[in-house]
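> only the shape, not the letters, is given here:
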């Protein structure tokens, strides 16, 4: 029996536990949250053992197992560090840290201790992302030239976000979401896919802005819009847009020499992947209006039913780490991958109006595909 321990049991923790129900052979060793009432309610609902203090939690985590850090982003660095210093492997909700230097310090600590360190999101291991990767490797669209990726969520400040509750009644942390920003919260959903396929980003040219003033909550608010052009060392160029302003659009289009690969739902592991071949009809250049669906042969991974806006198995990442530990092999969600994704995301988030071209200081290799997506 492989084990994980949960640090933080707010809104997202219920999504992990619901995903865990679909995975065989993984159990929860212990749970901790700084809110005693929240901790009691969560553990009672899921019938899980709890630790009332952080010190008790770190001591109760089984040796060689994995901590899932599901706390608020501003606590990620300190708690990731505490878990690593206690000798535990760590899977962190995004972002790994709120500062590049802090992320680099976590990377160095994990490397020095011989521990695994990874960061969400893990949808890059899901069927949709792996199907697109398979299509790219097999040249379905020809040589990829440019990628357009959208992560627009609609005019969220006007949504009924106060009524968004998790399975055990935890509220969606809207104030924290507005302060942290949609780029840090969501860019990774497609950025992880892009880095997995194309490797390191060499240069980021981005702009970000707060376009909706007076959002709910106290303190400074993060940009609610960012637009980035990413220059990959492999030669591919991608444009990534994140906002909580523009109408909902989670599409990604990969334009190749032969046509366009497309997926329209970043948060659905089973979202269809299509290919529209480019053709000339009566002197008009176009993509066929009847794209064909690209499919993988055979079974892929356990799926979860849609809950709210997502149909994602949040346990794919922790499961990959546990399997890598068991098999004594490199983990697909490596510390290099997490660090590079963090640096690129922060470069986009903090770009503002005048940052210009930013050279990335970290690197990582493309990700090994899942065995069922070869």
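That came in fine, so what should we check first? None of the values given here were measured: they were computed from a predicted structure.
> going forward, measure contacts between C-alpha atoms and count neighbours the same way
OK.
> show me what contacts the residue nearest the centre of the chain?
Compute the mean C-alpha point of the chain, and by C-alpha atoms, centre = their mean the closest residue is residue 121, 1.9 Å away. By C-alpha atoms under 8 Å, 6 or more residues apart in numbering, the contact list for residue 121 reads 93, 94, 188, 189, 192, 314, 317.
> the structure to be compared is supplied as follows:
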């Protein structure tokens, strides 16, 4: 049975709306609790909604970009917002609604929990803000598609993580693949063994509620659809391997969403992906990263997430050797890089890379995998998107 047929979504870009909407030909003065800040038309004002674990890493990055003025932070827990705002030298808003309503804010960076994404993004778009959201864009394809359409109707940008394909290691691998270093690619092995969330995160409940498929499956799927284009079919199986767990504080909890998922995703280009995602196997496993197999050789990327991951190449039946990066890599993951690319795109009136349309397509893939697990059959994927361009320095 076919799932649905969806037309290719291409956001409409209107330079007058992007560049002239809130910073026009004049200076914007954004006043925060730290004092007045002058923002030129070459700088956009951002606000973060959600002050959880990842927000500190975003704020750290965003405060280093000359093109970005981080005006403030909001959270349903005002104490968390106040703490991060103090660290980031910006304003703590009384509530997420107050931040979204602030006319000084050009872009809302949505870092809320998975289940709040649709509500926050919708409010921000309705308020006339561009939005960059943490992944996944939504927990259903219909909701994700609705957000893309709303942004298009409003003439606003909608971006979504992960932007990790913008990393130096990932761009290096992509360049080699474009150059046919290993010939036509026919198979890809993608492993995301993410350990046990309770061993490093103080509040693991939200992660286990959605499961590894929706939380970390987005990383290899976004990378691989960026490189090879849209998916068309998925087949998978999943299981709860380790149902009873204990938080760092010693509180027992029980999970019901599969913590181990494995299966295959067939792309429109013919590339077949073998995907494994789990919250059980240690990150120190020898099975990790993304391995591309072509007619004349193989390419191994140590992680789809870390910008300084290992990149190795091997001719067919020969040992792997390290490949030099296209440029010196960032150590770890620069979480703000996708936001910065969208800011540059708004200022320069060009398409941004981490689009809502691709994020919605990835949600469609995740939904197909979940359908396959639940119904024990192959599930079709019919949505599509326009692939992003490589980074200028990675081309």
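Great, that's in hand. Since the model is a prediction, treat every value here as computed from it, not as a measurement.
> aligned to the residue nearest to the centre of the first structure, what sits in the second structure?
Using TM-score structural alignment as the criterion, residue 121 of the first structure maps onto residue 162 of the second structure.
> next one: its match from residue 377 of the second structure, what distance?
As judged by C-alpha to C-alpha, to the nearest Å, residue 162 of the second structure and residue 377 of the second structure stand 28 Å apart.
> do the same with residue 195 of the second structure
28 Å.
> go on, residue 92 of the second structure?
Distance from residue 92 of the second structure to residue 377 of the second structure, by C-alpha to C-alpha: 49 Å.
> those two: which has the busier surroundings?
residue 92 (27 against 15; other C-alpha atoms under 10 Å).
> ok, that one - contacts?
Neighbouring residues of residue 92 of the second structure by C-alpha under 8 Å, 6+ apart: 72, 73, 74, 78, 81, 82, 85, 86.
> what do we get in the first structure for it?
Match for residue 92 of the second structure (TM-score structural alignment): residue 50.
> one more: residue 65 of the second structure?
Using TM-score structural alignment, residue 65 of the second structure lines up with residue 23 in the first structure.
> what about that match, how many residues nearby?
Neighbourhood size, residue 23 of the first structure [other C-alpha under 10 Å]: 17.
> residues near the closest residue to residue 62 of the second structure other than its chain neighbours, how many?
Leaving aside its sequence neighbours, residue 62 of the second structure sits nearest to residue 336 (C-alpha to C-alpha, 6 or more residues apart in numbering; 5.9 Å). Residue 336 of the second structure: 20 surrounding residues under other C-alpha under 10 Å.
> from residue 137 of the second structure, how far out is residue 336 of the second structure?
As judged by C-alpha to C-alpha, residue 336 of the second structure and residue 137 of the second structure stand 17 Å apart.
> and for residue 341 of the second structure?
Note on residue 341 of the second structure: its distance to residue 137 of the second structure, by C-alpha to C-alpha, is 18 Å.
> the two: which has the busier surroundings?
Just comparing residue 341 of the second structure and residue 137: by other C-alpha under 10 Å the higher neighbour count belongs to residue 137, 32 against 19.
> quick check: the more buried one touching residue 363?
Yes: if you go by C-alpha atoms under 8 Å, residue 137 of the second structure and residue 363 touch, sitting 7.3 Å apart.
> overlap in contacts of those two?
Counting by C-alpha under 8 Å, 6+ apart, the residues touching both residue 137 of the second structure and residue 363 are residue 144.
> quick revisit: so of the contacts of residue 121 of the first structure, which ones are in strands?
With strands defined by DSSP state E, no entry of those lies inside them.
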